[in-house]
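Student: Any chance you can model this:
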Amino acid sequence: MTHDRHALAPLFAVRAAGVPFQVLERLGTPAVSAAARRLNAFGATLDEAAEAALATVAIELASDRKLRSKVSQKLSRRSVIVAELANAHPWLAAYAQAHAAREAALEDLEAMIDREYATALDALSREAGRVLPDFLLLESAPLLDEVRKWVTCREPANRSIDRQRHRTLAMYLQRVCAKNDSFSRFGPTMWGTIEPGEGIALHPRPGMARRVELETWVVARLVAIIEADPDVRAELAPRLHGHGQLEQDAFVRLDEQREHALSTGERALVAACDGVRPACELGDPTTLASLAERGVIVWRLERYARDTAPFASLLADIDGWRDPVRERWRTRLQPLVALVERFAADERVASRRAVLDELHANLQAIGVADRERTRTLYAATNPINENCTLHSTISLGAAACDRLLADVWPWLELWHDATAFAVSRVYQRVAELVAVAPRRAGKLPYSSLLHTARAAGFDLDRDGGLTDVARGAWDDVQRELSELLGRRPDAPVWQLTAEDCTFLRRRYELPPPGEIGRPSLDLLACATSAADAAAGRFDWLVGESHHGFPLYQHTMYWGCPDKTTLTNIIRAAAGDAPVASRDSGNDLPVHINYEAFLATGVATFVGAARTRASWKVVRPADAEVVVDEGGQDIRLRAPSGEDLGSLIRTAATVMGMHPFFPLVRAPHEPRLRLGAVTVQRRSWYVDSSELGAQRTGMTASFVSALERVRADRGIPRWVYVRPRPGVLNSTKTNRDKDNKPVCIDLESVISLYIFEHRLRKYEAMILTEMLPAPEQIFLDTGDGPVLFELRTNVVPRDATQR
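Tutor: Reported below is the predicted structural model:
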């Protein structure tokens, strides 16, 4: 059990922020925080003076009970004592002076908050006007008009709607400066390789490649509209429904457990429905319509199960139709083609805005309304998707990789055991469903299992059930590890040991994790300069850990310079085991679509959706569910006997362990380290009650209370904040946007407005230290240092030597 089992794959992606972090730093108002600390110091002096006076009041005012009571109350409440009383009793002078000093500091802080907020708004206006316009084109085009109006003619901000707008703009700025989202040029991808050497080095090359597509949701709505044209149906090629089996005189829909009797003529027609010949060649549209209505055949205009160019696929379908229906829809859609091409060719904001306006108008004329914005994370609302890959590359020294693995290998063992533990739980639940699912000729078709799962309220269709069970297992892992580590005294940093990370295998009999036993790691480097980083003088940080397949998402795969090597890496990450891809990912947005799995032949599609001729496909009604009791696995098998892959060792199971932060310990989570590698950042749980009873908005009392909490608990200036786990009740298919951490500068009044608003909304927040810290960001792609992460794959060491 050493690091010799593991290696980093030789090719990796680099996810970079699109805007230098210094843009956020320009919104800072450290003078406000300094003034709050001065106020707190005066407050402490006032407390000392009050306690000293309270200790002598009984003696000094022994003969005047009424005055003694009045003064005691004022001292206890830290109220002002009038000058006449203080002058008459010199022992109160120190208190009076301390109180006056504190009141003056409070007035200074209140005035400074207003003054510094106005100054920060100037910086926000300047940076938002410079940075955000083309970002907002893709994120929220209507807000672009508001930004331009506000930047050119900003009125005094004294209304809640203004504060909300400022928060929104600041939120967008932190997103493009402090996040590695894959989003146009604001989240570009680079690629890197492991080379001989010690450090990390950027090899700059000018320019970037762009790929623009109409989003999946737009094409889905276009499909629905076109399909409603009665002339279209004759051009569509019907096919046998994937969840059914054709027998001698009947068609059995296994996912519904229903049998449809077929006449001789119907059976012959069904047999001719191959998904290639259009209905106009098959004849008998009445019978075809009856068969489609009964669910025997699929006779619709369909999108492909996985498609990273869905609009191009739709156009290709239309080009295969006969006129006049082909000409009708080609004519209506051709303007959309031209608009997408114009958007891709012209990077100017004004030109792109005009294109988007035309695009919206054309879509609405066809009948495609704008998509309503929701709270769901990663739910695309803009009709256009743009991915960008920088031509620059990064090299990572092999010695730096060895240094990382020598320290971090116990973390990889923890991943191995945690996924195995989750698999064992998922296996138990799905095996219960398998046991009661109806067989046919002694075998269990996958379609029949789907019916049983649906009846039991277990979401196997979209994999939500797998994620939910795995989440319960992950909760237990977090609880047990937190109890194990919680015996230690609190400290800023806890050093983990291999024994800590392998506690699960000592407590449980674990099955092999199989295809999900090795993670994809998001690695960050902390260095004081690019020269130090290149020389290997940097510290490693494991940001997040994922299932082994993120590099196959379209946003990264399309720009990969060596797709053959990447495919070999994905195969190695899955242990060279077969992978079954099912219907659960059919509606993914373009940028996170996994079509590469099927296009490269790594996976076999076992689903009822439309497929391409080049894919490996097994119909779900033909796929047999097989139980491996010894390995605690449930797998799919082709009619030929070929193993198609696991039903439970999947990315959906791993999603139940996301994010992979195993230590959960309120009110403080120390930073976790293995050797010199940080594997979990330090966090603090902050409750609104710690900041006192505050009125809504930014106040001197809020800022001073926050500074007291920071001083007492060692909270740094820059943090990422998020609600406590469980507050948002998110599921695999509906994760609330507020799950994403927000970068907060605790010494920026504008940033504090965001924090105060969220703290009031959720009552408690988790604050996590920002690592790398601002002074440790060294990668300069041209305009200034940007945050970045290496998205790597952990593979068996022998895989890198093949």
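Student: When you work out contacts or count neighbours from here on, use the C-alpha atoms and nothing else.
Tutor: OK.
Student: For the stretch 351-500 of the chain, which segments count as helices?
Tutor: For the stretch 351-500 of the chain, applying DSSP state H, counting those that start in this stretch gives helices covering 398-436, 446-455, 464-485, 498-501.
Student: and of those helices, who's closest to L674?
Tutor: helix 398-436 (5.6 Å; C-alpha to C-alpha).
Student: re earlier: ok, which of the helices of the stretch 351-500 of the chain comes nearest L109?
Tutor: helix 464-485 (40.7 Å).
Student: re the thing from before, Throw the helices of the stretch 351-500 of the chain into JSON lines and include distance to S704, thanks.
Tutor: Converted to JSON lines, the helices of the stretch 351-500 of the chain look like this (distance: least, C-alpha to C-alpha, whole Å):
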{"stretch": "helix 398-436", "distance to S704": "39"}
{"stretch": "helix 446-455", "distance to S704": "54"}
{"stretch": "helix 464-485", "distance to S704": "32"}
{"stretch": "helix 498-501", "distance to S704": "39"}
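Student: and R303, which of those is closest to it?
Tutor: Nearest to R303 among the helices of the stretch 351-500 of the chain is helix 446-455 (20.9 Å), distances taken as C-alpha to C-alpha.
Student: Next, the angle from the closest one to helix 398-436.
Tutor: 80 degrees (axes from the mean of the first three to the mean of the last three C-alpha atoms, to 10 degrees).
Student: Before we compare anything, build this one as well:
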Amino acid sequence: MPGGAFGVWPWACLRGAGFASDAVLSLAAPATAALLSALPPEKGDDPALRACFDDELLRIRGYLRGVAQDERFREAVLWQNRGAFKTGVEGLASRPLEATANKKVRQRERLITLYLQRYCTKNDTIGFFGPVGWARLGTGTEALTLDPGEALIEERRVHFETWCIDALAEALCAEPALRRWAPPRLLPYLRLDGGVLHAPGMPPSPLPPAHAALLCACDGVTPAMTIAARLSAGPSRAFGSEEEALAALEAARAMGAITWGWEVALGTWPERELARAFERIGDPALRERAEGALSRLVEARAEVSRAAGDARALDVALGRLDETFHGMTGASPTRAAGRAYAGRTLVYEDCRRSAQVTLGAPLLDRLGPPLSLVLSSASWFAAEIVRGYREALVHLFESVRRPGEDAVELSTLQRAFLESGPELVAKGGHGPLVVQRARRELDRRWAEILDLPAEATRVERTVAALRPRVREAFGEPVPGAWAARYLAPDVMISGADVDAIRRGEVTFILGEIHLSNTLSSLFVDAHPAPEQLLAMVDRERAGKVVVPVFTKDSWPQRTRPCLFPSDAYHYAFSSEPSPAPAERTVRVADFVVVRAGDGLEVRHRAGSPRFELMEFMGVLTTSIAASAFDLAPAMDHSPRITVGDVVIARESWRVAPDEIPFVDIDDPLARWVEARRFQRRLGLPRFTFIRTPAERKPCYVDFDSPVLVELMAKLVRQSVEAGAPGPIRLSEMLPSFDELWLVDREGNTYTSELRCVVYDPAGLAGDGASSPPGVG
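Tutor: Below you'll find the predicted structure:
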């Protein structure tokens, strides 16, 4: 990275909206807005204003019906929520426009508004309405090149949610004849030692030799029938018959010692893993039955794929998939209603954008120096969080260590960690206390560095002026846990078009900085050559890397972390199956924790492998704090802060819900008039994003649009009704609509951002760089 010590990957993920940005501008009422600006505040009920407003609102409501009838919009909503499509989109599209709208019509119009603003102004990554693109970062002399491609989308892929395949496997396993060919697996928090079964919190349980041999054979791969045949054959057989061995397996399952079924790990193609498992069914007729059931589900998904671009066909195909699934499993085709990112339906679609983008030296030379200053503080912050966790875990270790014993069961320490509450694992509110303490110190140091004047709306600083202050405050990057050595900044390029950017008419806006490599599975799967990303991770590996086996109820399939070294260990601690082979999977029951100098070491009972504790838990703790970094001062109003050519913090506001006076006004014009007074009082720009405590994703607001103001009011009311504590946050929209450079072949503009991956080369410099003395 020019201007700093950080390395930067040559690939950056291009995240962008899938709908042209200007579609939301038609939600504005420009004539009424101009008239309202010209009238004195007390003239908010002027008859001419009311007449103009009624005309424009009717036009906007007609436009929303046109959106509801748009083929791409209908297809997008179908993918996200078929229920909302049936009741909201279809309900509005089929209803004639009337001068007045009842409550139900207003709800439907608000739903269309909600989806439209999301598809046009948010850099979400989902389906064809938020496709994944990729940009090359290089040293060429051209600042920016863009080939938009012939069409917006280059590739579309429909994937099963893992829970769908799990449900099919469970249904098939319910048939006794098929179940015999499913593999049993000893749970990772149990261990056998000399014929004695050890379980957390339980006294050791000696087992008969036959039962001990049976549990030892439960590897999660070998079918139960094969195990039963092996242990009931020969003169030294453990069981008198296969049926006796199978009955013993059922008893072990009932007591919670094993899982017994076809299990698929959290992954992109779960049906392929299940198909490989079916190949081990020894009975040809039963194997054909299992494979046939999976094939029917796969064919139903293929029909969904073929429906791309045709909303009506997609609706039919999704319905048939639901029917096929329900007919085979008896289960509902949806789950987790109301939960975001929960994989609610059977399948999802990910798409790759056609655009080919390259950033050259002229852009990176301007971006690098200011960004490197911020990255230095983010690196310090990540290391400070790791340090805080190290100290806290030492205290936790001592609190659970029994007098006279040197070691603590890893499962015991992990349980204490997960039960520690707000100190170490709280994800709600402001995060764990260990993260909050580091954040307060980060805020304090940046406040001293920036020395913001009171009441300012714009603050500009130079790299030369800030560099010594940043170095004094944060020092050089400090190695932390492996996962925390990566940072992933989101960067927006602001320029009228590619030609303007090439002329140097460009600024950058810094979005979030994630405290880990957040190029998750959905990004990697859409890369034209994923092996290149994995090779970079292998080259930059330092020390041992341990990855938790991610649980399906905690990690969305699409956004699971997946960029780990090829020789990483996968840590199994729950009933979740590991995606790695047995030789790369470590089990929680096989490890203890001991003191090692001032820290802690995780040690296999056999003596090797061994890990420094934070290398073992680094991925887990980093995931808790990944989004904790934020440069915006925690003030009622904070200015736009620019360093060199980079806006490191947008202008933003924090307002208590009861200080927003228009949210309970029912009359559309009166609500809009009051909203614009609120806008003027705070000095808000026309284009703003709002974030409420009850909704993690921001929503676009145009104060010239009565329907977007109505949507804002609804979101604030919902937050209050949910009892979500905290202020309403507003921030300026940057880049604005006239500063969007990403275009398609027809010249339509799209919002976008680049998610880069940076790292500290010194912190990743060699195989034992992260291990303390004596750990190997």
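Student: Quick TM-score on the pair, please.
Tutor: For these two chains in superposition, a TM-score of 0.85 is obtained (TM-score structural alignment, normalised by the length of the second structure); 723 aligned residues with a C-alpha RMSD of 3.4 Å.
Student: rewinding a little: which one of the helices of the stretch 351-500 of the first structure lies nearest to L314 of the first structure?
Tutor: Distance to L314 of the first structure, taken as C-alpha to C-alpha, is lowest for helix 446-455 among the helices of the stretch 351-500 of the first structure, at 28.0 Å.
Student: those helices in the stretch 101-250 of the second structure, which residues are they?
Tutor: With DSSP H, counting those that start in this stretch as the criterion, the stretch 101-250 of the second structure has helices spanning 103-121, 162-173, 176-179, 209-216, 224-231, 242-254.
Student: which position in the first structure aligns with I385 of the second structure?
Tutor: Superposed on the first structure with TM-score structural alignment, I385 of the second structure falls opposite A422.
Student: Contacts only, for F702 of the first structure.
Tutor: Taking C-alpha atoms under 8 Å, 6 or more residues apart in numbering, we find F702 of the first structure in contact with L691, G692, Q694.
Student: which ones are touching the last one?
Tutor: So that's Q694 of the first structure. S701, F702.
Student: Can you tell me the SS state at it?
Tutor: State at Q694 of the first structure, reduced to three classes by DSSP: H, G, I helix; E, B strand; the rest coil: coil.
Student: Would you agree the match of I385 of the second structure is in contact with A651?
Tutor: No. The criterion here is C-alpha atoms under 8 Å, and A422 of the first structure misses it with A651 at 11.8 Å.
Student: Which position in the second structure pairs with P716 of the first structure?
Tutor: Alignment note (TM-score structural alignment): P716 of the first structure maps to P685 of the second structure.
Student: quick one: what helix or strand has the residue nearest to the spatial centre of the second structure in it?
Tutor: Nearest residue to the geometric centre of the second structure (C-alpha atoms, centre = their mean): T559, 4.6 Å. According to DSSP states H and E, T559 of the second structure maps onto no helix or strand at all.
Student: Same check on G62 of the second structure?
Tutor: Applying DSSP H and E, one finds G62 of the second structure within helix 47-69.
Student: returning to what we had before: comparing A422 and A651 of the first structure, which shows the higher neighbour count?
Tutor: Comparing A422 of the first structure with A651 by other C-alpha atoms under 10 Å, the one with more neighbours is A422, at 29 against 18.
Student: Distance check, the closest residue to L75 of the first structure other than its chain neighbours against Q73 of the first structure.
Tutor: In space, L75 of the first structure comes closest to A50 once its chain neighbours are excluded; the distance is 5.5 Å by C-alpha to C-alpha, 6 or more residues apart in numbering. Applying C-alpha to C-alpha, to the nearest Å, the value for A50 of the first structure to Q73 of the first structure is 11 Å.
Student: The two - which one has more neighbours?
Tutor: For A50 of the first structure versus Q73, neighbours defined as other C-alpha under 10 Å are more numerous around A50 (24 against 13).
Student: Now the more buried one: which helix or strand?
Tutor: Secondary structure (DSSP H and E) places A50 of the first structure in helix 30-60.
Student: what residues are up against S21 of the second structure?
Tutor: So S21 of the second structure contacts C120, T121, F737, N748, T749, Y750, T751 (C-alpha under 8 Å, 6+ apart).
Student: distance of the match of I385 of the second structure from D475 of the first structure?
Tutor: From A422 of the first structure to D475 of the first structure the distance is 10 Å (C-alpha to C-alpha).
Student: Equivalent analysis for D417 of the first structure, please.
Tutor: Distance from D417 of the first structure to D475 of the first structure, by C-alpha to C-alpha: 14 Å.
Student: Name the residue in the two with the higher neighbour count.
Tutor: The neighbour count for D417 of the first structure versus D475, taken as other C-alpha under 10 Å, is higher for D417 (24 against 14).
Student: Next, the angle from the helix or strand containing F12 of the first structure to helix 160-178.
Tutor: In the assignment (DSSP H and E), F12 of the first structure maps to strand 11-16. If you take the same axes, to 10 degrees, strand 11-16 of the first structure sits at 150 degrees to helix 160-178.
Student: tell me which strands and helices whichever helix or strand comes after strand 11-16 of the first structure is in contact with?
Tutor: As assigned by DSSP H and E, the chain's next helix or strand after strand 11-16 of the first structure is helix 22-25. Applying 3 or more C-alpha pairs under 8 Å, 6 or more residues apart in numbering; DSSP states H and E, we find helix 22-25 of the first structure packed against helix 160-178.
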